[in-house]
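[1] below: sequence and its predicted model.
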Amino acid sequence: MSQLDLKIGPKIKAFRRQLGIQANKLSKQLNISPSYLALIEGGKRKIDGDLLLKVCQELKIELSDLTTKDDINLANNISELLDDKLFEDLDILGPEIKDLVNTNPKMARALIKLGDNYKQKDHELVNKVENLSGKMIDSRKTSFPGEVVSDFIQENKNYFPKLESFANTIFEKIQTNNRTRYMSICEFLKNEYSITVKDIIPEEGKPFSKIYNKDKKELLLSDFVSLETKKLFAAAQIAQEGAINEINEYLSKFSFPSEESKKLTKVALLNYCGAAILMPYKLFHSECK
């Protein structure tokens, strides 16, 4: 993730607060969850081009306001820094922030660097205390399991070599002309794990995407989902059957605040491995060139 990506999120938050827009309202306007917006504003998620344009439209700002390093963005970063509870009794106003940026931008940047360092040290201290005590201090991690998943993925740099290796092995067994066909995946599940994949039209009033019946060893997939989604579900089932030990090993090396966040992370790893089976990283990288 580039430095520019890291800066866009806090800038969005600063502009949103300047306009007095609540996070819940903006997330609804953007058609994303409040927790996902929190990840973006916290610099923990990249933002794609379409969503970035939609943000600019809702906040009534120009794209350059978010993507260029000018005095406006410097003022926004200072506003974000001074929004901390540590400074709430000082009642520092917007014009005073602009005066600082205009008269002494070096001092403004120094304050931002100092604030970033403080937040990093605070985060490290909280993590150390949590590891020693086995208790969660940062309540945000228990409130939003999605943030825990994001922390887990970032700690591993979004790369899980053992799952990539497993996926490459499976891909070589089921691919035809460097492509994975749905029928090939289903046949592999049947031959390797005795699991039958069935495409089913859900009963009226009983919608579903997928159901795995462990006793019957049947993977039921809704006929209402796309073919690509069916392929991912089936590939993730291969990961469940063949790479569960590797997945549990990754999970065991991370301190989860709740069982819910651990289960959500497990699903993320199954989908990661499933996606890698459909399109291994090396093949994806070569086709992008």
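    Yep, that arrived.

[2] C-alpha from now on. contacts and neighbour counts both.
    OK.

[3] got the contact list for the residue lying closest to residue 268 once chain neighbours are set aside?
    In this structure, residue 268 finds its nearest non-sequential neighbour in residue 149, 7.8 Å apart by C-alpha to C-alpha, 6 or more residues apart in numbering. For residue 149, the contacting residues are 261-262, 264-265, 268, by C-alpha atoms under 8 Å, 6 or more residues apart in numbering.

[4] and those residues, which are buried?
    261-262, 265, 268 (16 or more other C-alpha atoms under 10 Å).

[5] and which of those residues is nearest residue 255?
    Nearest to residue 255 among those: residue 262, at 9.0 Å, using C-alpha to C-alpha.

[6] quick one: contacts of stretch 128-140?
    Under C-alpha under 8 Å, 6+ apart, the answer for stretch 128-140 is 126, 142, 255, 257.

[7] which residue ranges of the stretch 101-250 of the chain form helices?
    Assigned by DSSP state H, counting those that start in this stretch, the helices in the stretch 101-250 of the chain fall at 105-133, 140-143, 145-155, 161-174, 182-193, 227-242, 244-252.

[8] turn these into CSV, columns for distance to residue 287.
    Supplementary listing: the helices of the stretch 101-250 of the chain in CSV, determined by distance: least, C-alpha to C-alpha, whole Å:
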stretch, distance to residue 287
helix 105-133, 38
helix 140-143, 38
helix 145-155, 25
helix 161-174, 16
helix 182-193, 21
helix 227-242, 18
helix 244-252, 28
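
[9] and residue 282, how close does it get to residue 136?
    38 Å (C-alpha to C-alpha, to the nearest Å).

[10] these two: which is more packed in?
    The residue with more neighbours, out of residue 282 and residue 136, is residue 136; 18 against 12, by other C-alpha atoms under 10 Å.

[11] comparison target, given below:
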Amino acid sequence: MAYAKLFIGRRVRELRDASNATQSAFAERLGISTSYLNQIENNQRPVSAAVLLALAEKFQVDIASIGGSDADRLLSALRETFADPVFGGLTPGVQELKLIAQNAPSFAHAVIACHQAYRRNSEQLASFDDQLVRNNAVSEPTPYEEVRDFFHFVDNYIDELDRAAEQLAETLRLAEVEAGTALSQHLEDHHKVRLARAGNGERVVRFFDASARVLYLNPYSPASTRSFQMAFQIGALDQQAQIDAIIERARFRTAEASEICRIGLLNYFAGALMLPYRPFLIAAKELRHDLHLLAVRFGASLEQVAHRLSTLQRSRLKGVPVFFARIDRAGNITKRHSASKLQFARYGAACPLWNAHQAFETPGRMICQLAETPDGVRYLSIATEVTKVEGGFASPHRRYAIALGCEISYAGDFIYADRLDFTNGSAFEPIGVSCRICERLDCTQRAIPPLKSKIRVDHNRRSGLPYTIC
């Protein structure tokens, strides 16, 4: 098996700058020549195993985290951006894009932001041409897009909140007692907040009356949801200063984005409190990522467990790099994160051949799929349908599919892979990221032609598609 060469010039240069060392002094500490170090820093030569070990020994660099997951995500976003026909024949090659993602990430983010603004302008022009002059905000990302990208590019891991939640979980001994009882007791003892049942006529999951110091919870919500909402409220009371600092550093464009991010950060804290990092990581390995067993052990829902698995990105203590998504029945991806090479489309719906859609057809079952993307990377994907009910028979039932997966090299860590045959190449279903950028020419489930391709229509011949992709 051929391993990819590792170009980490920017990381090495940042490490040298942080040490206030010249190239000569830094090279001497690594045991290499100054010219070799110069070539590494300029990504003219890959870093060797010996240099990696020297970085780990002399500068406490985490080898496991140096593979460049941030650059992988940027590269995926750049490739999708440059797939737009607006760039014509000026599309850079993969190696050029890799150099940009590795050496000039700020420039890469700027290009992606410019393309987003262009797309929004184009869509507005197509739909609201007569209103364009009066609409001054069409070139700006929506608040939800801003927040989505914030979590995406911090690897869906917020260290200060994660560690604070883990410490509080240990103080409350959540691993030994019933979570709801411990959390409600903490609210009462430390914040003088008492719990009450929300009224039968109110469709609320949580309502906090700050003046009366009362937290109202929906009595018909599952225990895992009530515990999560208590953890959310604890975060709002305990972590306000920390969250304010994180939002300040993010420099969002609008107040709306800041407030949406605040909700996301509080949700993050709540998940980290219910599923504290080290105990949860240990249990995930021990139970081989069995979602049901993990949910029972920690008093959590399947969605909470699956989402938490995608956040295990702490330096020197990472979990299996997984992707996670929540999809509604219309195919909209309402939650997404990938610590693997699989990156979700920023525009358009997900591939119809992905097993996440099949989950709606078989409620209550875990659907397992071996899949291969057009770049040749193979994955294990697990999907199941979840239903959220906040009342009785007449109450709305929200249905989602959640999907979790990993690259096939990690599949042995999942109990769901035990009955699958990885050695059979035909067992891997060809899936894409999104029809608009998928390179497959022979997919009969294709919704639209790929952006970079031309089509030919033969009125005398019809196959699975009414056109042929050239």
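    Looks like it arrived, so ask away. Here the structure is a predicted model, which is why all the values come from computation and not from measurement.

[12] list the TM-score for the superposed pair.
    Aligned and superposed, the two chains score 0.55 in TM-score terms (TM-score structural alignment, normalised by the length of the first structure); 190 aligned residues with a C-alpha RMSD of 3.7 Å.

[13] what's the residue nearest to residue 268 of the first structure aligned with over in the second structure?
    Aligned counterpart of residue 149 of the first structure in the second structure: residue 147 (TM-score structural alignment).

[14] what about its match, distance to residue 327 of the second structure?
    From residue 147 of the second structure to residue 327 of the second structure the distance is 18 Å (C-alpha to C-alpha).

[15] try residue 55 of the second structure
    According to C-alpha to C-alpha, residue 55 of the second structure stands 41 Å off from residue 327 of the second structure.

[16] what's the first-to-last distance across stretch 213-229 of the first structure?
    19 Å.

[17] same check on stretch 165-182 of the first structure?
    End-to-end distance of stretch 165-182 of the first structure (C-alpha to C-alpha): 21 Å.

[18] what of stretch 14-34 of the first structure?
    Terminal-residue distance, stretch 14-34 of the first structure (C-alpha to C-alpha): 16 Å.

[19] now the strands for the second structure?
    Ranges of strands in the second structure, per DSSP state E, are 194-197, 206-209, 214-217, 322-328, 333-338, 367-372, 378-389, 397-407, 429-430, 455-456, 468-469.

[20] can I get those strands in a markdown table with distance to residue 291 of the second structure?
    Below are the strands of the second structure laid out as a markdown table (distance: least, C-alpha to C-alpha, whole Å):
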| stretch | distance to residue 291 of the second structure |
| --- | --- |
| strand 194-197 | 29 |
| strand 206-209 | 26 |
| strand 214-217 | 26 |
| strand 322-328 | 13 |
| strand 333-338 | 17 |
| strand 367-372 | 13 |
| strand 378-389 | 10 |
| strand 397-407 | 10 |
| strand 429-430 | 23 |
| strand 455-456 | 44 |
| strand 468-469 | 41 |
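
[21] residue 104 of the second structure: which of the ones you listed is closest?
    Nearest to residue 104 of the second structure among those is strand 333-338 (21.7 Å), distances taken as C-alpha to C-alpha.

[22] circling back to that earlier point, neighbour count: residue 55 and residue 327 of the second structure, which is higher?
    The residue with more neighbours, out of residue 55 of the second structure and residue 327, is residue 327; 22 against 18, by other C-alpha under 10 Å.

[23] isn't the more buried one up against residue 398?
    No - with contacts counted by C-alpha atoms under 8 Å, residue 327 of the second structure stays clear of residue 398, the gap being 11.4 Å.

[24] what's the closest non-adjacent residue to the residue nearest the centre of the first structure?
    Closest to where the C-alpha atoms of the first structure average out (C-alpha atoms, centre = their mean) is residue 150, at 4.9 Å. The spatial neighbour of residue 150 of the first structure that comes closest, neighbours along the chain excluded (C-alpha to C-alpha, 6+ apart), is residue 44 at 7.2 Å.

[25] just the helices of the stretch 101-250 of the first structure: most buried one?
    Compared across the helices of the stretch 101-250 of the first structure, helix 227-242 shows the largest average neighbour count, a mean of 21 (mean count of other C-alpha atoms under 10 Å).

[26] okay, it sits on what stretch of the second structure?
    Using TM-score structural alignment, the residues of the second structure aligned to helix 227-242 of the first structure are 223-238.

[27] which residues are in contact with residue 429 of the second structure?
    Residue 429 of the second structure neighbours (C-alpha under 8 Å, 6+ apart): 353, 369-372.

[28] highest neighbour count among the residues you listed?
    For these, neighbours tallied by other C-alpha under 10 Å; top is residue 370, 26 neighbours.

[29] and it, what pairs with it in the first structure?
    By TM-score structural alignment, residue 370 of the second structure lines up with nothing at all.

[30] could you do residue 208 of the second structure as well?
    Aligned by TM-score structural alignment, residue 208 of the second structure pairs with residue 212 of the first structure.

[31] which residue packs closest to residue 180 of the second structure, ignoring adjacent ones?
    residue 227 (5.0 Å).

[32] what sits against the one you found?
    179-180, 183, 274.

[33] residue 269 of the second structure pairs with which position in the first structure?
    Under the alignment (TM-score structural alignment), residue 269 of the second structure pairs with residue 273 in the first structure.

[34] can you tell me how far its match is from residue 152 of the first structure?
    15 Å.

[35] now swap in residue 42 of the first structure and tell me
    Plainly put, residue 42 of the first structure is 15 Å away from residue 152 of the first structure if you go by C-alpha to C-alpha.

[36] excluding chain neighbours, what is closest to residue 100 of the first structure?
    Spatial nearest neighbour of residue 100 of the first structure, excluding adjacent residues (C-alpha to C-alpha, 6+ apart): residue 108 at 6.6 Å.
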